[in-house]
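Engineer: Quick check, what structure comes out for this input:
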Amino acid sequence: MAGKHIDEISGVETTGHEWDGIRELNNPMPRWWVWTFYATILWAIAYTVAFPAWPLISDTTRGMLGWSSRANIAAELASAKEAQAGFVDRISKASLEEILADPQLSQFAISGGASAFKVNCAQCHGSGAAGGPGFPNLNDDDWVWGGTVEDIYQTIAHGIRHPGDDETRVSEMPAFGEILEPDQIKQVAAYVVSLTGTPSDASLVEPGSQVFADNCAACHGEDARGNREMGAPNLADAIWLKGEGEAAVAAQVRSPKHGVMPAWLPRLGDPAVKQLAVFVHSLGGGE
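Structural biologist: Prediction:
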């Protein structure tokens, strides 16, 4: 075994490693660093004894202090619910008009409704309630069933075409592909588009208006502005739920799509539904 090598300049023993003639000195670590390292080991041991740390087959070690992050969260949630209980109780007993008339209660309802919306409604209507294809934008003033806070409450509480709820919103548009000729569907699609834009063939508008009067005006109105009592949308405002353009309109006339919205009252309870209604009403499109 080769003897130890001592650096001639510093007089310090080297490690034996050498790179391009440069040798690594074997200087010891500073004592403060060594003692700090030992302290961290002792701290880790004490921590694992005092707090939950080691995973077991179906649980973890509990720790001598009995501390639990889940218990802390449960206590915080219970405290928050207790603080909110007074407002929730008042909302439960108040009418929607009374909630809107009380600034403090209204603000609480909007905040609570915003939270409930993110958890239950944003998946379809979007985090900003702007909707998407087949899902209504709740920020505008275009309402199929009405935009008063009472109308909104009714829709949220009982849903749309929700099976098992006798008070759910229901509207069924016939599949006119089984009633009208293909040329008639093209004509009525051109007429509907002409109400807010320019159809591809202007010659189809006049016969399309007659097809509309004979088959569609009973629900959508003679002026095509809809009927909220029947859930018939306004076709003259350039706001489209199922798709925009003649092809989309023709497809909806031929084989209509009918959306479904859950009835939230059984799931969330009356106070939460009231808060949701007040929140949606506050978005800017309420009446």
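Engineer: Going by C-alpha atoms from here, please, whenever you check contacts or count neighbours.
Structural biologist: Will do.
Engineer: Validate this expectation: residue 45 resides in a strand.
Structural biologist: No: checked against DSSP: H, G, I helix; E, B strand; the rest coil, residue 45 lies outside a strand; its state is helix.
Engineer: now the strands for this protein?
Structural biologist: With DSSP state E, the ranges of strands along the chain come out as 14-19, 22-25.
Engineer: Let's compare: structure for the following, please.
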Amino acid sequence: MADHDKETDNVTGIDTTGHEWDGIKELNTPLPRWWLWTFYLTIIWGIGYSIAYPAWPLLSSATAGVLGFSTRANVAADIEMFKERNAEVSAELASADLTEVVPGTPVHDFAVAGGAAVFRSNCSQCHGSGAAGAKGYPNLLDDDWLWGGAVDEIEATIRHGIRNATDDDARWSEMPKFGDILERDEILATAQYVLSLSGSETDAQLAAQGEELFMDNCATCHGDSGEGDIAQGAPQLSDAIWLYGGDLDTVVESITNARFGVMPAWGQRLSEADVKAVALYVHQLGGGE
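Structural biologist: Sure thing, here's the model as predicted:
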């Protein structure tokens, strides 16, 4: 590219820029007036917008704008508006005995709808968005409940949590680490017997040896036939539902090192109405007793 003196194009009558590429000269065609004025107007509009509305970022906030507009404040106002509209039914839910809340009533419908939102925000991270649980986190859709699946029992579990150090009324039980009590071969035999209770394929000879060990060490909590004990959160061992897995290695690990799942006390974090709402929501999923 080479620079030349400006000249007037003979065809268009427009001056060139003085630039030329491979014999092609660039015309200095002026911008259309309508486009130019539109461009100037957008600059003026942008300056006016940045003065009137929040626009420029600062270290810890942003310029507020002379109109004081805030989408955050608008959302907060909407939330307060709906809280006021639902105040009566929310208060009724907060003071309700959940065992007496009838499905299909305004209180129940309000609780289930609100409880679904509470569940998604606070519970789905562990129990899954559909409440089907995961390894170490109970499935809330089945009938296997460690601490009881009646609606008032679910409420108590949500309110106080499980094995946490923040609520004196938390559900509490602790399985011993039998790795400190039994020998390795005794643990293997006990695991074989535990698996036999649910009809799993086992080593019959080892399972027979493990029966006495089970009766001496495990039956107090899990029952003689592995039926479990809801009152102390001892799982049923005679069904096909396993919280951590039902293969031999996992059962051996559970017996050796025990399990100690912890759930927060949501009564310390949620409102009274929210606790009851999520309890009713979980109960109506179908697994509650």
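Engineer: do you know which of the strands of structure 1 lies nearest residue 240 of structure 1?
Structural biologist: Closest of the strands of structure 1 to residue 240 of structure 1 is strand 14-19, at 73.9 Å (criterion: CA to CA).
Engineer: so that closest one corresponds to what in structure 2?
Structural biologist: With TM-score structural alignment applied, strand 14-19 of structure 1 matches the range 16-21 in structure 2.
Engineer: Please spell out which residues along that stretch are buried.
Structural biologist: 16-19 (16 or more other CA atoms under 10 Å).
Engineer: Next, count neighbours for the nearest residue to residue 196 of structure 1 once chain neighbours are set aside.
Structural biologist: Closest residue to residue 196 of structure 1 apart from its sequence neighbours, by CA to CA, 6 or more residues apart in numbering: residue 238 at 5.6 Å. Residue 238 of structure 1 has 13 neighbours, counted by other CA atoms under 10 Å.
Engineer: got it, and residue 79 of structure 1?
Structural biologist: Applying other CA under 10 Å, I find that residue 79 of structure 1 has 12 neighbouring residues.
Engineer: Map it onto structure 2.
Structural biologist: Correspondence of residue 79 of structure 1 to structure 2, assessed by TM-score structural alignment: residue 81.
Engineer: How much space separates its match from residue 89 of structure 2?
Structural biologist: Applying CA to CA, to the nearest Å, the value for residue 81 of structure 2 to residue 89 of structure 2 is 14 Å.
Engineer: The strands of structure 1 into TSV, with extra columns for distance to residue 144 of structure 1?
Structural biologist: Putting the strands of structure 1 into TSV (distance: least, CA to CA, whole Å) gives the following:
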stretch	distance to residue 144 of structure 1
strand 14-19	80
strand 22-25	80
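Engineer: how close does the match of strand 14-19 of structure 1 sit to structure 1?
Structural biologist: Its matched residues in structure 1 lie on average 2.8 Å from stretch 16-21 of structure 2 after superposition (mean CA distance after the TM-score superposition for structure 1).
Engineer: can you check stretch 37-51 of structure 2 too?
Structural biologist: After superposition onto structure 1, stretch 37-51 of structure 2 lies on average 1.4 Å away from the residues it aligns with, using mean CA distance after the TM-score superposition for structure 1.
Engineer: Over to stretch 274-281 of structure 2?
Structural biologist: Stretch 274-281 of structure 2 sits 0.8 Å off on average (mean CA distance after the TM-score superposition for structure 1).
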